[in-house]
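Asks: dropping the sequence and predicted coords here.
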Amino acid sequence: MTSPYTELQSALSAHLPEDRLISDELRTLAYGTDASFYRLVPQLVVRVESEEEVQLVLAECARRGLPVTFRAAGTSLSGQAVTDSVLIQLGNGWKDYQILDDGQAIRLKPGIIGAQANKYLAPLQRKIGPDPASINACMIGGIAANNASGMCCGTAQNSYNTLRDVRVVFADGGLLDTSSPKSVAAFKASHGEWLQRLQALGEATRANTELADKIRHKYRLKNTTGYSLNALVDFTEPLEILKHLLIGSEGTLGFISEITYNTVPDYPHKAAALIYFPDMEAACRATTAMKPSPVAAVELLDRAALRAVQDMPGMPSDLKDLPEGAAALLVDVRGSDDQHLESNIAQVEATLEGIKTLRPVVFTTDIKTYELYWKIRKGTFPAVGAERVIGTTVIIEDVAFPLERLAEGVIELQALFRKYHYDEAILFGHALEGNLHFVFTQGFDDPAEVKRYQALMDEVAQLVAVKYGGSLKAEHGTGRNMAPYVELEWGSEAYALMKSIKQLFDPTNLLNPDVILSDNAQIHLQNLKPLPEADPLVDKCIECGFCEAVCPSRRLTLTPRQRIVIWRELQRRRQAGEPAADIDRLAEAYQYQGLDTCAADGLCSTQCPVGINTGDLVRSLRREQNFKHLDKAQWIASHFDGVTRMARGGIKLANLGRKILGDSGMSASMTGLRKLGVGAVGHWRPSMPQAAKPLQKSQPRVAAPADPQAPSVVYWPSCATRVFGVSSAAGQQEDIKAVTLNLLHKAGYRVIIPEGIDSLCCGMPFQSKGLFEVADKKQSELLAALHKASNQGEWPIVTDTSPCNMKLDEGNLLPELQLYEASEFVAEHLLPRLQIKPKNDRIALHVTCSTTRRGKGELLIKLAQACTETVVLPESVTCCGFAGDKGFQQPELNASSLQDLSREVAGCVAGYSNSRTCELGLEEHAGIRYQSILYLVDEVSQPVNRTIAE
């Protein structure tokens, strides 16, 4: 008998490409995983690119009675974005936006990341109201569907209160755009009964004084438990009720395909104070006092939270001296200008007079101190995650107490942690709203542990929802996690009202069943995610998904989170002794999805709360596979000068072939060779450059300074620039080695080239394949040569390729060496020695992943801005995906990563970066030439003192 999911896939394949209908074992598990501690594996994942496709999928699923769940970024914590049925994922076509009313509003598609929306608004000093901690990864669709808030937005600036309009597809396929009179008129004609019913529900609710008062009380607090019943008391117009019910509905009432927010001010002037109190009661009293004052955020940290971060690098030493029972408030104040900021600070300080603190209250505007204070606050959650026992998960719960009873609630919560032996639990949160997060570690592989968790949550529910009348979910959404407790918190009358809302919008329970409302009292204890020990490199992963937004393979195969998910599953199967055939089948699929298409660029570590570089795992696994090639790699390393000469000869031969066969002919020829088993040839790239000139032939235009007292610098041309020359269309243009020498000479530097340069390499080509011994040997050789050339570290050392500089810097055992990537050296040392006449051009700039990881991105941007009027940073590109030889072996990775590049750089006359291999891929997919930023600097610069060059 044919499965209904097979039938569904067949029906959808008549309208959607096969690559957007995903049912294989590996990807359904990987794509179906979210940040919660639940695991459900979808039968089918459908990537949709339009409202019409959403309507199609809903219709076909309804025809077969198959539930659907919508997924944006999958950073939700409460189990609202997982399913064992049909998962509808956002494809790449949901990124449009429109700024309205000079920035007073913004219209957004659901696939836009929250932080990106704020980048669009930043020039207007505006932002969207919601500011969840996951804003750099979560998408607008999820922010709205969960009514996510955060540290500064409180309740006044959340999605519910900043909503202007919404566009939505309903379970029955109906479409409504509340900003369009035509759409509204059509909806009233087709769904008039809905609006009448909503109007009646609103009238009945407002007439029920006791229930209406309860709803108003509940939404005086942060509250995402259940549906947004405040819509029934806040509005009388049924269309407004409908709009606001959708906020926080977690995809159970409809698919939000567009939302228009009223924006809020984004004040540029900021100050913060970290204030220590002797006990929680004093901290909460101070919070209450500051409630009416002009604070942007007040973040509460208990002593356990402060203890969790006190040993992290850079933390203030006085954290360790705080007494047991102490608490802290991080107070953030902002203003439109310095005077406004000072006025606001003065008002806040006045409210704190008379409240005992352990240290004087001091606000700082120093950016480093300001960021340190926020690092303390943001480091608490990952600190627990990093120290947890392997195999346990990190749970972050999210409650809100009435502010006037916050201190009592905190003390009783802490008593519950002690009662159930959650000794590592910490408390922190958004104190102004009475919103607390408590974080603890939990194992689910032992029934006794599950019972302990259940007992804790049962008591927490009674304490928060019943005793104090608070919210069990203040901002993380109800999901499966809190669905069994919704009626306990709200009472039977309000719960029945919620059920009637769900019945109205989704009578067949098609949309995300068991989320928000569930008849299963055990739903929060079922389908718990296993987290087996897999590898020390990734065992601390909490599967939050923060890494995904920066991964170059995110739209091709797997993301870092998903690579870890599948590796964990492989280890679980092995540990459980499951059939070898099942393990081998998954491992075989993982080879391409997980290993071959990973750029191993390390950008994931920059976003990971616990600092995991999934590329380290991938390289480790590649080592196991490539160890058999160790002898060959050692031979290559020992004959590196000859190998690079052969590579240049190969490029010359390939370009000769291009003249005869053309790009298509070369592509076909290489495809034929690969089919014959000659895999080393890779794929033909139309951006294949000319072969580089040998260093001895790279004659600079600018002569070296004649002054024997001129400062010295060591120039180390990378093997990439010793092999790959200028673009094939560049004619006789100088190569990067000559350009680098030009600039150094212009600035009056005497340049030293290390001895034996043609045989030197940083080791990265070997490290990327997991051949660490060979990589370390080459790196040691290079360090020794640079140590000698720089007179034991006396003179700075410059290389012309960013990834090579990072590789050498990371493993540098000679700290006396002054290592610089060329653009960094130009920005910091050459610009004061050069006259710059900026061009009146619009250029594109690619900040390489290695530049980002080294924290030098802003320096590169400032250098470009010093040389030209307009600098464009393509918003979709984090890493180009060329990744050394990946651009030749898996060109689809490069193509996927840069699929939006040509649109984003439209109107630019040229593109610049600081890595030759990256520039090859960028040039091919951008439609404009990319080359080193040094070319631009050379073009617009002259020596400050012309006699230097002369």
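Replies: Good, I have the coordinates. Residues are numbered from 1 along each chain as shown.
Asks: C-alpha only now, for contacts and for neighbours.
Replies: OK.
Asks: for the lengthiest helix in the chain, the distance to its chain's centre please.
Replies: For the chain, the helix with the greatest residue count under DSSP state H is helix 640-675. Put simply, helix 640-675 sits 38 Å off its chain's centre (CA atoms, centre = their mean, to the nearest Å).
Asks: residue 477 reaches residue 225, doesn't it?
Replies: Yes. With contact defined as CA atoms under 8 Å, residue 477 reaches residue 225; the gap is 6.4 Å.
Asks: surely residue 643 and residue 635 touch.
Replies: No. Applying CA under 8 Å as the test, residue 643 and residue 635 come out as separate, 9.8 Å apart.
Asks: please say which of the two ends up with more neighbours.
Replies: Using other CA atoms under 10 Å as the criterion, residue 643 and residue 635 rank with residue 643 on top: 17 against 12.
Asks: once you drop chain neighbours, what's closest to the more buried one?
Replies: Using CA to CA, 6 or more residues apart in numbering and skipping residues adjacent in sequence, the residue nearest residue 643 is residue 636, 6.7 Å away.
Asks: likewise residue 759?
Replies: Nearest to residue 759 is residue 641, by CA to CA, 6+ apart, at 4.3 Å.
Asks: then this one, side by side with the first:
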Amino acid sequence: MHEQLVDELRASIKGRVLTGMLDRYMYASDASAYEMLPLCIVIARDVQDVVSTVKVAYKHGIPVTARGGGSGLAGQAIGSGIIIDLTHMNRLLALNLEDGYVTVEAGMYKGVLDRELKRHGKFIPVDPSSSDYCTIGGMIANNASGAHTVKYGSMIDYVEELDVVLADGSIIHARKVDLNYDDDSVEARLARELYSILAPKMGVIREGFPKVSKNSSGYRIDRVLLNEHTVDLAKLFVGSEGTLGIVVRASLRIIDIPRFRALALLAFDDTYNAALYVRDIMARLRAATVELLDRTVIDIARSIDSNFGYGYKDYECILFVELDGNSIDDVRSMMDKLISISSNAKGLKHITCSYDEDEISRLWEVRKRALAYTMKVRAGKSKPIAFIEDPVVQVDKLPDLVDALRRIYRMYGVQYTLYGHAGDGNLHTRPILDLSSDDGLRVMKALAYEVFNVVKKMKGSISAEHGDGLARSEFVRMLYGDEIYSLFVKIKQILDPKNIMNPEKKVTNHRDLLVKNLRYSKGVSRDDDNNTMLVWGSKSSAIARRITGYEDELAYVDEVGLCHGCGMCRELNYKVRMCPVYKGLQDEVASCRGRNNVLRWLLNIAHTVEKQEQDALMGSKEYEELIYKYCIQCKMCLIDCPSNVNVGKIMAEARARYAKINGLPKGYAYFAEIDRYAKLACRYSWLSNMLINSRLFRIALEHLAGIDARKRIPRFSSKMFDDLFHEYRQPALDKSVAFFADTYIRYIDPMLGLKIVRILNINGYRVEFPEQLSSGLPAILEGAVDKARRIVEFNTSSLYPYASKGIPIVTFSPSASLALRMEYLNVLDDHRSRAVAEHVQDVHELLYNLKSRAELVEFKPVDEDILVHMHCHTIVQGYDRHLISLLKSIPSLRFSILEKGCCGVGGSYSFIKDNYALSMQIGRELFDAVKASEKRVYTTGESCRLQIEEGSGRDVGLTIDLIAKAYNI
């Protein structure tokens, strides 16, 4: 039957139907603690695709689950049947500024819509922390809210009209229906039926519904009947999690963005005292937000953002109170009132106020990343788990909720994190549990019953904004009672008689749904930790330690399991680099989460599947593409991923395992030997430069070596840097550095190397040039581990004598410095490689350090107005801010940072046949920005320079060229 179903789907839709095991693994989980293997996935292209899919599902009685960004925390976006991915239905259909509404398809990302509305001074104030990577359809299905809900309301307050596909494949326009005047349409008939069910029970509904400002639990039948003759059908589907129908289009109310805002940060000695304060100010002041962070989140934020940490290290809780309005005088008046209210606040230790928009935005990023900070908590096998993370009570009961949570956690001896929307009485709390143990599961169930009972007694809701899903649906009856719950069941039966629409969510008879289908399996084998190709579980490199805050790396199995599936790697905002491949392709397979899900699933099933079957899967073309094509080793996941999952290293491990059995794919094998080939090409440059311009040769090279015939290959120098260096006479100087040149300088642009030598000479350093091979980064990252180990051994042996004497090892290529500092330790972790890693500095860093000690020889003016693009590896190593400071020291230089994402080069990645087109697609946003600007563009890395020149058709400089100009070199 399944084959027939898939055939019918493929025959009836424009989009794709994915049935491969790897695709199904990718969609088996979302941002929750659950996983469920779907039958297949439909990538819908338009409304008709959704209609056709649902009709086929209805005919066969197969469950259907709609999915947006997969950022839900309760398991709403996973299921055992057909998953419909709506993210390619992402058009803005209408924007009416005069009447104040916008119409969009359900798959549009909220962050994309925000940026468009902001251009017109408008916004939808609902702002979950996942705004940049959640969809409008998902927000409606969840009745999302966010930090500003306390003043502006939840998603249900902005939904005007919806197009909804019902269980039989019919489509309705859910709107306000006037029972006195409406015709005999499907919508009118449904409205009358709902009225007949709900009208006699409105007293029960008013009495039994949670007394809170926002609620995502159950069905929002309290908002459906507007009066005796008007039914608002749209409100029924808000918060229904796709269990009554699938929202495909939405018309939403938009309002003006307030012109002014201010922010107060208030530090308390205790969370309970902070809750008391929130209760008091909410009774006396209409704040735009009142947000809370506890000590755990504060400490992690401080470790990452030292500016935020200043002044807050000794406090248990911080409140963020934002005030806004269209008059600065009104905002200042409210701030004065806030300060007056605060004068007698119990436990208040510190208050900071700001009207500066840049500072407010920076501080808000700290609050926005609270979930990210929470997910950095590591405690052995235990993790912060979302299942009781969204209780809400009336704000005057907030202190009681804080007290109850403390008591319950103490009772079970459980550590926890706490933050949330305090102004709404909504706290996000996560116990830190090991769900791979029986005791962890026992405590999970006990905590759920304890917390939800407390919330019910306070007339609160078990979910303010995250929904019910698999985590809370079994508790909906307990929250509402049998009479209201029976109304939910009746409505579900009317709209979904076959129970195919996201079954077991909202309405379920299962009593153990909370602890079923958990992704943290007890059966994961640790054998993979003993058979790794790279080094795992050792001391963190300085780079990883700075980013993650942890002294030790995780073992391979634990690193793969670290991804909690939030979906931030699907963000389309180019100010966040992760994940450039997803930005280029916008498919789940291209996301860090998608690839990581596959590898985690393979670990989970390793002990249940025959080795022959597993080897066949891991030797397939689909698996090769997954681990090679969809990762360019930018390493931005290490920075931008909330859990700091080192997806690049995970992919390098997967590639090494693949290559051990199947050999390196074409192209990657060539670049693993790049030092040998480049040296040969340089030696016979007259011939190699002629050949790379020959179409016939390039076609042959593509066929034989896998190097794309379209890719621009730089000309090779007629003389190696090694020769030029030894011919160059340096002045006698006291200090010295060792220079690691790498491939580009040695064989393509040796004069650049001499510029760097002269810059170092000017600043008092004699340059030594030890014997060396290329960095070996392609070999390390693409799976040629044995080759990589030989390169690392050679270069480490050559550089260690300098490191052991404290002599800096200077590089220019960002990728070369990343290799020496971090990647070498993944292949050879000994005292020599550690010493070398500790002494490596990019040339920009070395000059910055001289500047910070007032030892830098002064720059001469460089009268240019330029744009600067940062190589991803520059950002990962953290010296981008040093470079900015250095450039600011050059008189007359004016510059802006070009924040348009990654260029897509990925070192060797863009040269390889199957990758070239995608690499250019990844860099398209950047190329367009370069083309559109009249300013000269400079970048920090040689590979970025080549790629941007190719993609934009413009000459691009290197930042080290600016330094050379400033020294008249």
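Replies: Sure, I can see it. Treat the numbers as computed from the prediction; the structure is a model and nothing was measured.
Asks: TM-score for these two?
Replies: TM-score for the superposed chains, counting by TM-score structural alignment, normalised by the length of the first structure: 0.78, backed by 885 aligned residues with a CA RMSD of 5.2 Å.
Asks: rewinding a little: help me confirm that the residue nearest to residue 643 of the first structure is found in a helix?
Replies: Yes. Counting by DSSP: H, G, I helix; E, B strand; the rest coil, residue 636 of the first structure is found in a helix.
Asks: how near is it to residue 943 of the first structure?
Replies: In this view, residue 636 of the first structure and residue 943 of the first structure are 42 Å apart by CA to CA, to the nearest Å.
Asks: the residue nearest to residue 643 of the first structure: neighbouring residues, count only.
Replies: Using other CA under 10 Å, residue 636 of the first structure is surrounded by 16 other residues.
Asks: with residue 3 of the first structure instead?
Replies: Neighbour count for residue 3 of the first structure, taken as other CA under 10 Å: 8.
Asks: likewise residue 366 of the first structure?
Replies: Residues near residue 366 of the first structure, counting by other CA under 10 Å: 12.
Asks: ok, now how distant is it from residue 750 of the first structure?
Replies: 39 Å.
Asks: secondary structure class of the nearest residue to residue 412 of the second structure once chain neighbours are set aside, three-state.
Replies: Spatially, and ignoring its direct neighbours in sequence, residue 412 of the second structure is nearest to residue 443 (7.2 Å; CA to CA, 6+ apart). Assigned by three-state DSSP, the conformation of residue 443 of the second structure is helix.
Asks: against residue 32 of the second structure, how distant is residue 443 of the second structure?
Replies: Residue 443 of the second structure sits 18 Å away from residue 32 of the second structure when distances are taken as CA to CA.
Asks: what about the two, which has more around it?
Replies: residue 32 (26 against 18).
Asks: so the more buried one, which state does it fall into?
Replies: What three-state DSSP gives for residue 32 of the second structure is coil.
Asks: now check the first structure for the residue matching it.
Replies: Aligned by TM-score structural alignment, residue 32 of the second structure pairs with residue 36 of the first structure.
Asks: contacting residues for its match?
Replies: Neighbour list for residue 36 of the first structure: 75-79, 543-544 [criterion: CA atoms under 8 Å, 6 or more residues apart in numbering].
Asks: make a markdown table from these and add secondary structure, distance to residue 371 of the first structure and neighbour count to it.
Replies: Putting these into a markdown table (DSSP: H, G, I helix; E, B strand; the rest coil; distance: CA to CA, whole Å; neighbours: other CA atoms under 10 Å) gives the following:
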| residue | secondary structure | distance to residue 371 of the first structure | neighbour count |
| --- | --- | --- | --- |
| 75 | coil | 24 | 26 |
| 76 | coil | 26 | 26 |
| 77 | coil | 26 | 22 |
| 78 | coil | 29 | 28 |
| 79 | coil | 32 | 30 |
| 543 | coil | 25 | 23 |
| 544 | coil | 23 | 22 |
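Asks: show me which of these is closest to residue 287 of the first structure.
Replies: Ranked by distance to residue 287 of the first structure (CA to CA), the contacts of residue 36 of the first structure are led by residue 77 at 27.1 Å.
Asks: these two touch, right, that closest one and residue 33?
Replies: No. Between residue 77 of the first structure and residue 33 there is no contact under CA under 8 Å: 11.1 Å.
Asks: gap between residue 832 of the second structure and residue 871 of the second structure?
Replies: 28 Å.
Asks: more crowded one of the two?
Replies: Neighbour totals were compared for residue 832 of the second structure and residue 871, and residue 871 leads with 25 against 19 (other CA under 10 Å).
Asks: the more buried one contacts residue 941, doesn't it?
Replies: Yes. In this structure, residue 871 of the second structure is within contact of residue 941 by CA under 8 Å, at 5.7 Å.
Asks: what touches both of the two?
Replies: With CA under 8 Å, 6+ apart as the test, residue 871 of the second structure and residue 941 both reach residue 814.
Asks: number of residues surrounding the closest residue to residue 335 of the first structure other than its chain neighbours?
Replies: Nearest residue to residue 335 of the first structure in three dimensions, chain neighbours excluded: residue 341, at 4.2 Å (CA to CA, 6+ apart). For residue 341 of the first structure, the neighbour count with other CA under 10 Å is 20.
Asks: same question for the one 3 residues further on.
Replies: By other CA under 10 Å, 19 other residues sit near residue 344 of the first structure.
Asks: that one maps to what in the second structure?
Replies: With TM-score structural alignment as the criterion, the equivalent of residue 344 of the first structure in the second structure is residue 334.
Asks: so which helix or strand takes in that match?
Replies: Residue 334 of the second structure belongs to helix 328-342 when assigned by DSSP states H and E.
Asks: just the strands in the stretch 101-250 of the second structure please.
Replies: Applying DSSP state E, counting those that start in this stretch to the stretch 101-250 of the second structure gives strands spanning 101-105, 122-123, 159-165, 171-174, 176-178, 230-232, 246-253.
Asks: do the stretch 301-450 of the first structure as well
Replies: Listed in chain order, the strands of the stretch 301-450 of the first structure (DSSP E, counting those that start in this stretch) span residues 327-335, 393-400, 426-430, 435-442.
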